[in-house]
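> got a sequence here, can you model it:
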Amino acid sequence: MSEETVNNDPNKKRTRKKRKNFLANAKKYAKKGQMGRGTKIPEELYQYFVGILDAMKQGIQDKEERHALVNNVLERTKGEEHNVVGNQLGCRVIELLLPFASAEDLERFIEVLSPDLRKLCADNFTSHVVETLLRVACERATEHLQNEEESNEEEEVPKKKPKLETKTESKFTEEHIQKCHEFTIKISKYALNNLEDFVWDQYANHILRSALKCLSGITLLPGEKPKVNIFKQTVDDGKGIPPHTTKMTYKNVPEEFKEIVKEFVNRLSAWPQFKDLPYQNITSGLLQVMLYAIKNVDKNATKDLLRKLLDESFAPEDWVANGDDDKKDVKDAEGDDNAVKAANLPPVFESESAVRLLEAALFVSKKKTYTQIYARCFINRLGQLAAMPMLNYTVQRLIDNCDVKEEFEPMFEELSDRLGALLSCGNTGVLVAIAKACLRLKAKQAQFVNSLEAALKCNSPENQKYFSVLCLRLLPLDRVDLNALDKEYFINVHGSVILQCILDFQRPAKAVAGLLDLTAEQLMVIFCDAKGCHVADALCKGQCVGVKARDKLVWRLKGYYQKMALSQYGSRAFEQIFNVASVEQKVKLMTELADKSSLLNSTPYGRILAAKLQLDVFKLSQKKWEDTWKKKDGLNK
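Below you'll find the model as predicted:
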């Protein structure tokens, strides 16, 4: 079905490509007399663009200066638009500046480039400018439809068409907004009319994806990071959508845009070769965006598209397994290795491209469709899939998107005795997904802790006190030096997240007891670590962690708070502990800090903490400080 197959060799190391420095390369080419790839531009203009990129990289703090730079550069391109956007360097500069362009400059580029869309969409440089034009035009066309409350809501946009007067006022004129609206529709329909050609073109395909994202109001795809502009002050601090999150944010878009999305889906799903599209990278990527787009447009169309993918591509009716799917596929953790025997799997698992599409399908599917995908592709195969290097991510997405307790329970039963094998092969993300599902659905929490204890080999009464430390390290007891717990050691990020989840369980007693049995030095190793400091958050904020346990934590660290406050991550943990301490305990902590306040001010983290906790006020008048914090505590309750 596809030439691309899944490589499940755990010994094969993935080679990471060295990232190229675009600006350094541009300067290097200029020295050789090469004015970039693509169309030729004068040397003077090329050097000008190099200087502009350099200035942008340094960062321009003043808004007026930045506005002047954008206007000057775009003014310089008048009459040379085609040559500039067809050049590698010129294309990059224009792509970065268009989001900040004035209405006149944006309209000029739209007018100049519109007649040559077919050639531009398939070009390796100009296609990026076309994408940017589409994105900027759509943002300006829909800006007046957004408001803070609705833009923060997850999926469904209200069925009633929003009234313009109740929305955010736009900084652009109605005439410019209308032109942007028309251009968005024009280029989207042009892409739709050329769908048969654009789908297979590596550059035009991305214009199809951008059109779908713009028309459906997609802000960020799951796992996608915000595009960072080279202007330092415009860098978006958002980190995108983390892997285990199952919600997306959509903007409000006109009904006219949504109708075009439906046309895209209808046209592509009617293709005779539709069943093969998931098995190629370029077409799988397009189908993924299409699934996320139609989710916000039409529930019935989403269900029909998923059913078609399931019936024709993922697990066709004529596909029949030839042997046992489970039971003997993965060896126990005690075995020599964690080799996975080849077993019969549905066709979707034969290709990485199809697997990524399956993950998108799990994300957008509703309860009934989700159950069908689970039954046809995953049931009785979870143990095998979870132990495979690539397919374990799909198991994680399956569990992440499970919203029904009764459906999660058989998944847990299928995986509960495989935790040791998953630890051995390093697929610990599956454990994170299970822990989060146990917390989210309030199911199988005690059983998960017991299974994890068995996998970490600390389920005997005398070794249960090591559970929390072993969980943080995600190593079984026989691989940990218990005499070196007061020295720095590697904390597994998945282990930290799992322990945080367990501390939020309805009965976190084992995890809490394991942490409180540690000495102050051993707790310091955890709380002063980048990944371990978040354990303090869970321990202090956990709804089922008792007040006595928190009091014990506060007194356990007595004498170490100053050292904790000097550390970057320790100061985070200190703040969490301070917030849950009683006023009496707060005074003790502040007294400890005040003894050597000059030392506290010697580090940036200590200075910030001293300012937050008003250490200067405490040193001048303890009573005044107590009164201030009593009021604060009263407001927070």
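> use CA for all of it now, contacts and neighbours both
Fine.
> in the helix or strand hosting D627, what's buried?
Using DSSP states H and E, D627 sits in helix 622-636. Within helix 622-636, the residues that count as buried by 16 or more other CA atoms under 10 Å are Q622, W625, E626, W629.
> for the last one, give me its contacts.
When contacts are counted by CA atoms under 8 Å, 6 or more residues apart in numbering, W629 is found next to V583.
> for it, give its distance to K27.
58 Å (CA to CA, to the nearest Å).
> over to E149?
Using CA to CA, E149 is found at 46 Å from K27.
> also N344?
To K27, N344 is 54 Å away according to CA to CA.
> which one's more surrounded, the two?
Neighbours per residue, other CA atoms under 10 Å: of N344 and K27, the larger number sits with K27, 18 against 15.
> and the residue lying closest to that one once chain neighbours are set aside, what element?
The shortest distance from K27 to any residue other than its chain neighbours is 7.0 Å, reached at V50 (CA to CA, 6 or more residues apart in numbering). Under the criterion of DSSP H and E, V50 resides in helix 43-58.
> max-length helix in this protein?
Determined from DSSP state H, the single longest helix within the chain is helix 174-193.
> show me what secondary structure element comes after that one.
helix 195-198.
> who touches that following helix?
Applying CA under 8 Å, 6+ apart, the contact partners of helix 195-198 are A122, A191, A204, N205, L208.
> go on, stretch 471-487?
With CA under 8 Å, 6+ apart as the test, stretch 471-487 has contacts from 423, 455-458, 470, 490-496, 498-499, 521-525, 532.
> and this one, please, so the two structures can be compared:
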Amino acid sequence: MFSGSVNSDKKSFPMRQKRKNKNTRFRRNAHGFAKKGIYGRGTQIDEEQFSYFVNILDAMKNGFESVEDKDIDNRKIYSGVPSEWHETCKEFGQRLQMWPQFPDLPYQEHSSALLGTICVALKVLDKKMLKLFGKQLLLKAFLKHEKEDNDESKDAELSKAVHSENEQEGTLEDISKAPKVFQHQSSVRLLETLLVVAGPKLRSQIYTTLFAGRVHILAEKSLTNFSVQKLLHHIREKEDFESAFQELKENIENLLKIGHTGVVKALTAACLRLQTKQAQMITALQSALHVPPSTGVAKEKSKFFFLCLLKLKPYEIVKDDESSFVHLHGSMIIQDLLQFNKPIFIVNCIIESPPEQLVGCFTTPNGSYIAEAFLQSRFIGEKSREKLIRLLEGFYVELAISKHGSHVLEMCFAKAQDNYKIVIVKELAEKANMVKGSQSGRVVYSKLRVDTYRSSVNQWKNSLQQKQSKAQQLFKDLIDE
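From the prediction side, this is the model:
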């Protein structure tokens, strides 16, 4: 029954690998031809254009180290645009605002995309004009309400969106009271773009006029929950965020039930970024997952908080779930909680978890980042890190032979005290053949110099001390400079 799907998966993997190798070979050949002075096959282009396209391929492969680097690269692209085009873009925006049809442009697919592109361009070209342009959109277009005699097609579209989510009649009334911007996909996408590029003052105005008082309703709609996420990701004013938090905290359980986990993740990230409402966020998550903080016999239930977050499922489901599944947003929420100012509760939940479950988590793509956040958080003490490293003893080989677990093991080794570094390498040396049997295991075997340890323990210790002294000396030199 399932053989067809298995075979198709086996066929698709070589296909993807072949395509990836082809792309890599294309880049390598392009660099090679450029060194020989050949700029194109068949049609020749000048060297500058050829280098430009090759650099784009390199950037696509390597990506950007940070958002700032990406912004700098975007500015370079815009700086290469002729100056008269800058004025054309500004004039385009000014003329559109004078159109009588301007308030209707966000509600049509193509014109909405045009307005979004203008907003993105104005962020680079003229932030003052972006502020004025955004205000015009907000006041003239976004605040409009659907008329009672609206045409049948829009009524049908709205009705379909509501009934597809199995909502009650009272919710339909709430939607009808919301501004028109939240009832059309094209305008919602434009609003999301404006939330990203807007300055703090304009964004605060958008929140006050459009979101305040209805954030919890918008977060539950499939059409508008991404707008709420954009708002939470970019909100800067603490007062605005605290107001939104009060609306959302009681709805976290319902958001998890309907699968809008991205809103919960965005809410947690905003608590971390703005350094506010962190304790209340943890309490709200505990309540939503049915593992409230408690003492006595019920304390055992609260220990499931970490496992419930991993799967973003309530206690009643997780207590019987032995799978190693890790929810992407669950992992990201835990990473944010570990960066909170007082992460002691989630830290204790992790340390008190069975080591088998931790290893199963850390060997998954999503779970490995939790270990990284735990070991690198500046609010987690040295003793807690040592407890986690000791807890994983006996599973170091299992981590080493796993693609994602090997990265966790390397971080554990880097953070461990010298006496526990020896324990890690000793365990790997005892099962050297198993470690070298996998690609990731061979990398760990080489990096931790397990071969040297097997030959001479003293030599391995000396090399470790020399490496540490070099690092300390280098750090001292940097301080002195």
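> re earlier: read off where the longest helix of the first structure ends up in the second structure.
Mapping helix 174-193 of the first structure onto the second structure (TM-score structural alignment) gives no aligned residues.
> how about that helix: buried residues?
By neighbour count on 16+ other CA under 10 Å, the buried set for helix 174-193 of the first structure is 176-177, 179-181, 183-185, 187-189, 191-192.
> repeat that for stretch 17-36 of the second structure.
In stretch 17-36 of the second structure, counting by 16+ other CA under 10 Å, buried: A30, H31.
> check stretch 553-571 of the first structure too.
553-554, 556-557, 560-571.
> cool, stretch 361-381 of the second structure as well?
By neighbour count on 16+ other CA under 10 Å, the buried set for stretch 361-381 of the second structure is 361-364, 366-375, 377, 380.
> one step back: including distance to L415 of the first structure, could the buried residues of helix 622-636 of the first structure go into a markdown table?
Formatted as a markdown table, those follow (distance: CA to CA, whole Å):
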| residue | distance to L415 of the first structure |
| --- | --- |
| Q622 | 56 |
| W625 | 53 |
| E626 | 52 |
| W629 | 48 |
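> which two among these are spaced furthest apart?
Greatest spatial distance among the buried residues of helix 622-636 of the first structure (CA to CA): Q622 and W629, at 10.6 Å.
> give me the common contacts of the two.
Joint contacts of Q622 of the first structure and W629 (CA under 8 Å, 6+ apart) do not exist.
> how long is stretch 161-181 of the second structure end to end?
Stretch 161-181 of the second structure has an end-to-end distance of 15 Å (CA to CA).
> coming back round to it: so the residue nearest to K27 of the first structure touches A26, yeah?
Yes - taking contacts as CA atoms under 8 Å, V50 of the first structure lies within contact range of A26: 7.1 Å.
> that older thread, between the buried residues of stretch 553-571 of the first structure, which is closest to G59 of the first structure?
Q568 (27.0 Å).
> who touches the most centrally placed residue in the second structure in this structure?
The residue lying closest to the centre of the second structure (CA atoms, centre = their mean) is M332, at 6.9 Å. Residues counted as contacts of M332 of the second structure (CA under 8 Å, 6+ apart) are K265, I370.
> what does it correspond to in the first structure?
In the first structure, M332 of the second structure lands on V497 (TM-score structural alignment).
> contact partners of stretch 543-562 of the first structure?
With CA under 8 Å, 6+ apart as the test, stretch 543-562 of the first structure has contacts from 503-509, 512, 516, 519-520, 523-524, 539-540, 574, 577, 580-581, 585, 589, 592-593, 600.
> do you know how far H110 of the second structure is from F92 of the second structure?
As judged by CA to CA, H110 of the second structure and F92 of the second structure stand 15 Å apart.
> that should have said M129 of the second structure, apologies.
As for M129 of the second structure, its distance to F92 of the second structure is 12 Å (criterion: CA to CA).
> what's the answer for D46 of the second structure, then?
On the measure of CA to CA, D46 of the second structure and F92 of the second structure end up 33 Å apart.
> residues contacting E453 of the first structure?
By CA under 8 Å, 6+ apart, the neighbours of E453 of the first structure are N459, Q464, F467.
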